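Engineer: model the following, please.
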Amino acid sequence: MKILARHLTVDLFNCKNSKLKDSKQINEAIEEIQEQFHFTPINSCSEQLDEHHYAIMLLFREGHIVLHIYTELKYVAIDIFLCQEQAEPERIAQAMRNFFKPDKIKSTLLKRGSFGTPKDIRPKVKTRVAPLRKIHNTGAKVLRVLARRNRS
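Structural biologist: Here you go, the predicted model:
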């Protein structure tokens, strides 16, 4: 199995609100992370999407980091995408957790890339179907119980 990249999504809940509202401080923290991990910057931007929601994106040669910050909810959604087989996006996420200091964290790591032959990468679908007779019998039992209750 060859992994071309690693993509980590992180949800930070109930973050310190003072840091959430200071986009300058957040941009400085992201720049420090970029320097700490020796990323080669390409571009960055910050955009206020509405009164309580803004996004920050850092694009670098090794991947990208995107943050969506919801100040009113004290919530930060982070995507860290690193284009290296041995990348460790968890280390970047840890630096961001230290900055935002959330009460609760949810993260998901995806391994992106070529996972073998076309047969190997087909989506796996598992469907469970209850037999129609069983559903019919259950419905009949419910109707009998209701009928008995109505007679009482």
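
Engineer: okay, CA-based contacts and neighbour counts for the rest of this
Structural biologist: Noted.

Engineer: mind listing what residue 64 touches?
Structural biologist: Residues in contact with residue 64, defined by C-alpha atoms under 8 Å, 6 or more residues apart in numbering, are 57-58, 79-82.

Engineer: now residue 6
Structural biologist: Residue 6 makes contacts with 81-85, 87-89, 109-112, as judged by C-alpha under 8 Å, 6+ apart.

Engineer: what about 7 Å?
Structural biologist: Contacts for residue 6 (C-alpha atoms under 7 Å, 6 or more residues apart in numbering) come out as 81-83, 87, 110-112.

Engineer: any chance of JSON lines for those, columns distance to residue 52 and neighbour count?
Structural biologist: Putting those into JSON lines (distance: C-alpha to C-alpha, whole Å; neighbours: other C-alpha atoms under 10 Å) gives the following:
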{"residue": "81", "distance to residue 52": "25", "neighbour count": "24"}
{"residue": "82", "distance to residue 52": "28", "neighbour count": "22"}
{"residue": "83", "distance to residue 52": "31", "neighbour count": "17"}
{"residue": "87", "distance to residue 52": "32", "neighbour count": "16"}
{"residue": "110", "distance to residue 52": "29", "neighbour count": "12"}
{"residue": "111", "distance to residue 52": "32", "neighbour count": "15"}
{"residue": "112", "distance to residue 52": "32", "neighbour count": "17"}
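
Engineer: want to put them side by side, so please do this one too:
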Amino acid sequence: MKHLGRHVLAEIYGCEFDILNDIEKVEEIMVNAALEAGAEVRECVFHKFSPQGVSGVVVISESHLAIHTWPELGYAAVDVFTCGDKVNPWDACNYLTSQFRAKHMSARETKRGIFPVAEQLAEQQVAVNL
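Structural biologist: Below is the predicted model of the structure:
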């Protein structure tokens, strides 16, 4: 079966507080993660919470990267959704893990937009039109 995209949900633990609490640093790392994965960056929106934490999204031509950090716990929740075959979401996740100086990352991938192959679609269309 064909799919439109790959969506990786990553749990990144044991990260450095000072990195996860720095909005400029988190944005820079997220943008570089997108580029490292081969994506084309379109827009970014990030917000710094008080007393700590950062949330943000990097919109890429191929979909998005999103993050929410809990610096006090050394934890970042990340999702990387990419469409097409050009961008590898795992490259972005591995880059983030490295740059956050994390001790552990666990992640799972979900295929998004799963469709039957084109021939099956054509057969279904013919059957409906009969």
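
Engineer: what about the helices in the second structure?
Structural biologist: With helices called from DSSP state H, the second structure shows them at 17-20, 23-36, 89-99, 118-129.

Engineer: now the spatially most central residue of the second structure, nearest residue through space, not along the chain?
Structural biologist: Against the mean C-alpha coordinate of the second structure, by C-alpha atoms, centre = their mean, the closest residue is residue 80 at 1.1 Å. In space, and not counting its chain neighbours, residue 80 of the second structure is closest to residue 65: 4.5 Å by C-alpha to C-alpha, 6 or more residues apart in numbering.

Engineer: hang on, that neighbour packs against residue 81?
Structural biologist: Yes - judged on C-alpha atoms under 7 Å, residue 65 of the second structure makes contact with residue 81 at a distance of 6.3 Å.

Engineer: can you show me the strands along the first structure?
Structural biologist: For the first structure, applying DSSP state E gives strands covering 5-13, 41-50, 53-60, 63-70, 75-82, 104-112.

Engineer: return the mean post-superposition distance for the last one against the second structure.
Structural biologist: Average distance between strand 104-112 of the first structure and its aligned residues in the second structure, after superposition and using mean C-alpha distance after the TM-score superposition for the first structure, equals 1.0 Å.

Engineer: between that strand and strand 75-82, how big is the angle?
Structural biologist: Using axes from the mean of the first three to the mean of the last three C-alpha atoms, to 10 degrees, one finds that strand 104-112 of the first structure and strand 75-82 are set 20 degrees apart in direction.

Engineer: do the third one as well
Structural biologist: Computed with the same axes, to 10 degrees, the direction of strand 53-60 of the first structure lies at 10 degrees from that of strand 75-82.

Engineer: ok, average deviation of strand 53-60 of the first structure from the second structure?
Structural biologist: By mean C-alpha distance after the TM-score superposition for the first structure, the fitted strand 53-60 of the first structure averages 1.1 Å away from its aligned residues in the second structure.

Engineer: likewise for the fourth one?
Structural biologist: Averaged over the aligned pairs, strand 63-70 of the first structure sits 0.6 Å from the second structure after superposition, using mean C-alpha distance after the TM-score superposition for the first structure.

Engineer: same check on the longest one?
Structural biologist: Compared with the second structure after fitting, strand 41-50 of the first structure has a mean deviation of 2.0 Å; criterion: mean C-alpha distance after the TM-score superposition for the first structure.
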